[in-house]
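[1] From the sequence below, what's the structure:
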Amino acid sequence: MNSEHLLTVGATLAEGPIWVDNALWFVDIKQQRIYRYDPATDTRDDWAAPEMVGWVVPAERGGFVAGLQSGPHHFDPETGTFERLAEIEPHLPANRLNDAAVDGQGRIWFGTMDNDESADSGQLYRFENGAVSEAEADKVCITNGPAIAPDDTVLYHVDTLGKTILAHAIKADGTLAPARPFLTFGDDHGHPDGAICDAEGGVWVGFFGGSAARRFSPDGTMTHEVRFPVSNITKVALGGPDGRTAYATTARQGLSPEQLAEQPQAGDIFTFRVDTPGKPVLRAKV
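    So this is what the prediction gives:
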């Protein structure tokens, strides 16, 4: 399949797309902005964040939880204000938050990474009942995903620079079982970036430097590949009225002037249709 261009943004590093209340939300990490796009009316709003922002997820109390560099904050779109909920890794000022997902218990699973993309300082965390704790996963340079199976039994953890996706069983107490290999990719695929699960447990992955998004069944078989006219596909969200419209974020980061001239739509939002709808929107309990 091929994607279609949807929205001109020109983001340095668009990430974290999520379908909430009939609109697409996403961020530009490096430009410190949060976006809301309504496809029905073709209208876009955006807000400035006080720090680099890796993701937003809807909160049960209203508004959103935003993954700012220093830690999760409550974000109120009505006022544009941010309220710190927890501080993460103050001893690692070069780290930032990168990607997140909410499970059926309202826990936020999120990871950190070295913003310079060199040190293995990225850690996976869980945010539950107002407290943050380290998840039972090895440190890597760039954490991505995580993606959570629709029955909350499996968490997929992406090691972007290692070109590997690991699978952890989620125990009844919310801790993770030891990782098992799920997928490893060659140089021709690009780097696995953000990941989500659909309603059937399929895993959609964006490939940075790979010009593609791919879906894998729970046994690791690739079922779909979608091609793009730009190199850096960061993550996919599933939404729309029937949950079967995919929205993909992309990035200009890392492209040379020559590559940017060849890819004028880099950093924009693309769309395509899928057979299997996304999971219901889950709201964080904080």
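[2] drop to CA atoms for contacts and neighbour counts, all remaining ones
    OK.
[3] can you pull out the strands in the stretch 51-200 of the chain?
    53-58, 64-68, 71-76, 81-84, 95-102, 108-114, 124-128, 131-134, 143-148, 154-159, 164-169, 180-184, 191-197 (DSSP state E, counting those that start in this stretch).
[4] name the helices or strands packed onto the last one?
    In terms of contacts (3 or more CA pairs under 8 Å, 6 or more residues apart in numbering; DSSP states H and E), strand 191-197 is packed against strand 143-148, strand 154-159, strand 203-208, strand 232-239.
[5] Dump the ones you listed into CSV; add mean neighbour count and distance to Ala251 as well.
    Below are those laid out as CSV (neighbours: other CA atoms under 10 Å; distance: least, CA to CA, whole Å):
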stretch, mean neighbour count, distance to Ala251
strand 143-148, 30, 15
strand 154-159, 25, 18
strand 203-208, 26, 8
strand 232-239, 29, 5
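[6] Tell me which of these approaches Pro58 most closely.
    Checking the helices and strands packed on strand 191-197 against Pro58 by CA to CA gives strand 232-239 as the closest, at 14.0 Å.
[7] who wins for proximity to Ala66 among the helices and strands packed on strand 191-197?
    Among the helices and strands packed on strand 191-197, the nearest to Ala66 by CA to CA is strand 143-148 (15.5 Å).
[8] buried sites along stretch 116-129?
    By 16 or more other CA atoms under 10 Å, the buried positions in stretch 116-129 come out as 121-128.
[9] re earlier: now distance to Thr41 too, for the helices and strands packed on strand 191-197, in JSON lines please.
    Output for the helices and strands packed on strand 191-197, formatted as JSON lines (distance: least, CA to CA, whole Å):
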{"stretch": "strand 143-148", "distance to Thr41": "30"}
{"stretch": "strand 154-159", "distance to Thr41": "35"}
{"stretch": "strand 203-208", "distance to Thr41": "27"}
{"stretch": "strand 232-239", "distance to Thr41": "15"}
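[10] just to revisit the earlier point, of all the strands of the stretch 51-200 of the chain, which one is nearest Gln259?
    Closest to Gln259 of these is strand 191-197 (CA to CA; 17.6 Å).
[11] if we can go back for a sec, for the strands of the stretch 51-200 of the chain, could you give me a markdown table that also reports distance to Thr276?
    Formatted as a markdown table, the strands of the stretch 51-200 of the chain follow (distance: least, CA to CA, whole Å):
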| stretch | distance to Thr276 |
| --- | --- |
| strand 53-58 | 22 |
| strand 64-68 | 26 |
| strand 71-76 | 31 |
| strand 81-84 | 35 |
| strand 95-102 | 19 |
| strand 108-114 | 24 |
| strand 124-128 | 28 |
| strand 131-134 | 33 |
| strand 143-148 | 16 |
| strand 154-159 | 19 |
| strand 164-169 | 21 |
| strand 180-184 | 21 |
| strand 191-197 | 10 |
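[12] I'd like the structure of this one too, to check against the first:
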Amino acid sequence: MMDSVSVLSDHICELGEGPSYDPATDTLFWFDIVNGKLLEKPLAGALKIHDLGVMASAIAIIDDARQLIATEVGLQVRDVKTGKLTPHTPIEADNPATRSNDSRVHPCGAFWTGTMGKGEAKDAGAIYWFFKGELRRLFSNITVSNSICFSEDGAIAYYTDTSTGLLMRVACDPATGLPTGEPKVFVDHRSFKGYVDGSVVDRDGVVWNAVWGGRAVKAYSPDGTLLREVPMPVTQPSCPAFIGRKGDRIAVTSAWKGKDDKQRALDPQAGMTFLLGLSVRGRFEPRVLIA
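    Next up, the predicted model:
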């Protein structure tokens, strides 16, 4: 039986990405990266669209009044009430050719954040670690940073350079979120359709991955075995997030970026945000520690 997939938001993003759920307000946030927009949808309420004036791709909760936003010039603090952005930590701010991309909060409160070339130039990006005001570059020569996510105990991190087709796994220090070993291949996706895009890890250690160009969300066991594949109604699903008061549902963003009018006509829901018709043992993003 095919898993049912329904539309959570019919607002069409050119590049829908970076979904993150705030359990305190029962609200899903996500981005239309290339158009500089932050989307905010209470699960029981109406969509709000915020024009950021800058390309941004990821959001984390600092506290009830502030959020941390990954943007093309680095990390900025957003005032929840006013929407005002205040620069916090520059990342590649002097390089107009790159922007932020996939990012996620480690269980300890550290933030892994990736960059990439705006035109997907080879090796133009990197993945950084940010914790209590300190910034370090973890991995260089990344073309498209994606799939940053962590096991619940903080001992494992996952990431990919989408251009390689390899989803990587690396041991981490649970107390700091810093890698403690060398990355190893977790899933080799090169012989399958589509590309490894955004991922999340549930309480059972299952990695849920959106397959860009593959019309699917795939779930992998902690040893890398494919457990299930959920067909999607769009060609380019981009990133999943656990949502709902129990974190037991999955929302998935998507994109029409790169498609001409004819291709878009064949993919009419491209750019919408979806709800997967299955129940999972998801978990909430930790709050990020900026100081």
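[13] Quick check: TM-score for this pair?
    Superposed pair, TM-score by TM-score structural alignment, normalised by the length of structure 1: 0.95. Supporting alignment: 284 aligned residues with a CA RMSD of 1.5 Å.
[14] picking up where we left off before, closest to Ser211 of structure 1 out of the strands of the stretch 51-200 of structure 1?
    Ser211 of structure 1 lies closest to strand 191-197 among the strands of the stretch 51-200 of structure 1, at 10.2 Å (CA to CA).
[15] who's in contact with stretch 114-131 of structure 2?
    97-103, 109-113, 135-146, 176-178, 289-291 (CA atoms under 8 Å, 6 or more residues apart in numbering).
[16] Is it possible to mark the buried ones in those residues?
    Among these, the ones that count as buried (16+ other CA under 10 Å) are 97-103, 109-113, 135, 142-146, 176-178, 289-290.
[17] nearest residue to the residue mapped onto Thr276 of structure 1 from structure 2 other than its sequence neighbours?
    The equivalent of Thr276 of structure 1 in structure 2 is Val280 (alignment by TM-score structural alignment). Spatial nearest neighbour of Val280 of structure 2, excluding adjacent residues (CA to CA, 6 or more residues apart in numbering): Asp248 at 4.7 Å.
[18] can you pull the contacts of the closest residue to Ile59 of structure 2 other than its chain neighbours?
    For Ile59 of structure 2, ignoring the flanking residues on the chain, the nearest one in space by CA to CA, 6+ apart is Ile69 at 4.6 Å. Ile69 of structure 2 sits next to 56-60, 75-78 when contact means CA under 8 Å, 6+ apart.
[19] ok, now Val54 of structure 2?
    36, 71-72.
[20] among these, who's most crowded?
    When these are compared by neighbour count (other CA atoms under 10 Å), Glu72 ends up highest, at 29 neighbours.
[21] What's that one aligned with over in structure 1?
    By TM-score structural alignment, Glu72 of structure 2 lines up with Gln69.
[22] and if you look at Pro222 of structure 2?
    Aligned by TM-score structural alignment, Pro222 of structure 2 pairs with Pro218 of structure 1.
[23] so that match makes contact with Asp198?
    No. Between Pro218 of structure 1 and Asp198 there is no contact under CA atoms under 8 Å: 10.6 Å.
[24] the more surrounded of the two?
    Under the neighbour definition other CA under 10 Å, Pro218 of structure 1 and Asp198 were set side by side, and Asp198 has more, 23 against 16.
[25] Name the nearest residue to the more buried one, sequence neighbours excluded.
    Nearest non-adjacent residue to Asp198 of structure 1 (CA to CA, 6+ apart): Gly278, at 4.4 Å.
[26] show me the contacts for that neighbour.
    197-199, 237-239, 243-244.
[27] nearest to Val27 of structure 1, of those residues?
    Once CA to CA is applied, the member of the contacts of Gly278 of structure 1 that ends up nearest Val27 of structure 1 is Ala237, at 12.6 Å.
[28] Trace that closest one over to structure 2, please.
    With TM-score structural alignment as the criterion, Ala237 of structure 1 matches Ala241.
[29] Does its match touch Tyr21 like I think?
    Yes. Using CA under 8 Å, Ala241 of structure 2 is in contact with Tyr21, at 7.0 Å.
[30] Report the buried residues of stretch 72-79 of structure 1.
    Under the neighbour-count criterion of 16+ other CA under 10 Å, stretch 72-79 of structure 1 has 72-77 buried.
[31] just checking, Ser3 of structure 1 touches Phe270?
    Yes. Using CA under 8 Å, Ser3 of structure 1 makes contact with Phe270 at a distance of 6.2 Å.
[32] Who has more neighbours out of the two?
    Legend: neighbour count by other CA under 10 Å for Ser3 of structure 1 and Phe270, higher for Phe270 (24 against 19).
[33] element containing the closest residue to the more buried one other than its chain neighbours?
    The shortest distance from Phe270 of structure 1 to any non-neighbouring residue, by CA to CA, 6+ apart, is to His5 (4.5 Å). If you go by DSSP states H and E, His5 of structure 1 is part of strand 4-7.
[34] swap in Val252 of structure 2?
    strand 249-254.
[35] Quick check: that strand compared with structure 1, mean distance?
    Per the superposition on structure 1, strand 249-254 of structure 2 and its aligned residues are separated by 0.7 Å on average (mean CA distance after the TM-score superposition for structure 1).
[36] Going along the chain from that strand, find the next helix or strand for me.
    Strand 249-254 of structure 2 is succeeded, C-terminally, by helix 261-265 (DSSP H and E).
[37] So which bit of structure 1 is that next one matched to?
    Going by TM-score structural alignment: helix 261-265 of structure 2 matches residues 257-261.
[38] quick one: contacts of the matching stretch?
    Contacts with stretch 257-261 of structure 1, where a contact means CA under 8 Å, 6+ apart, come from 252, 266.
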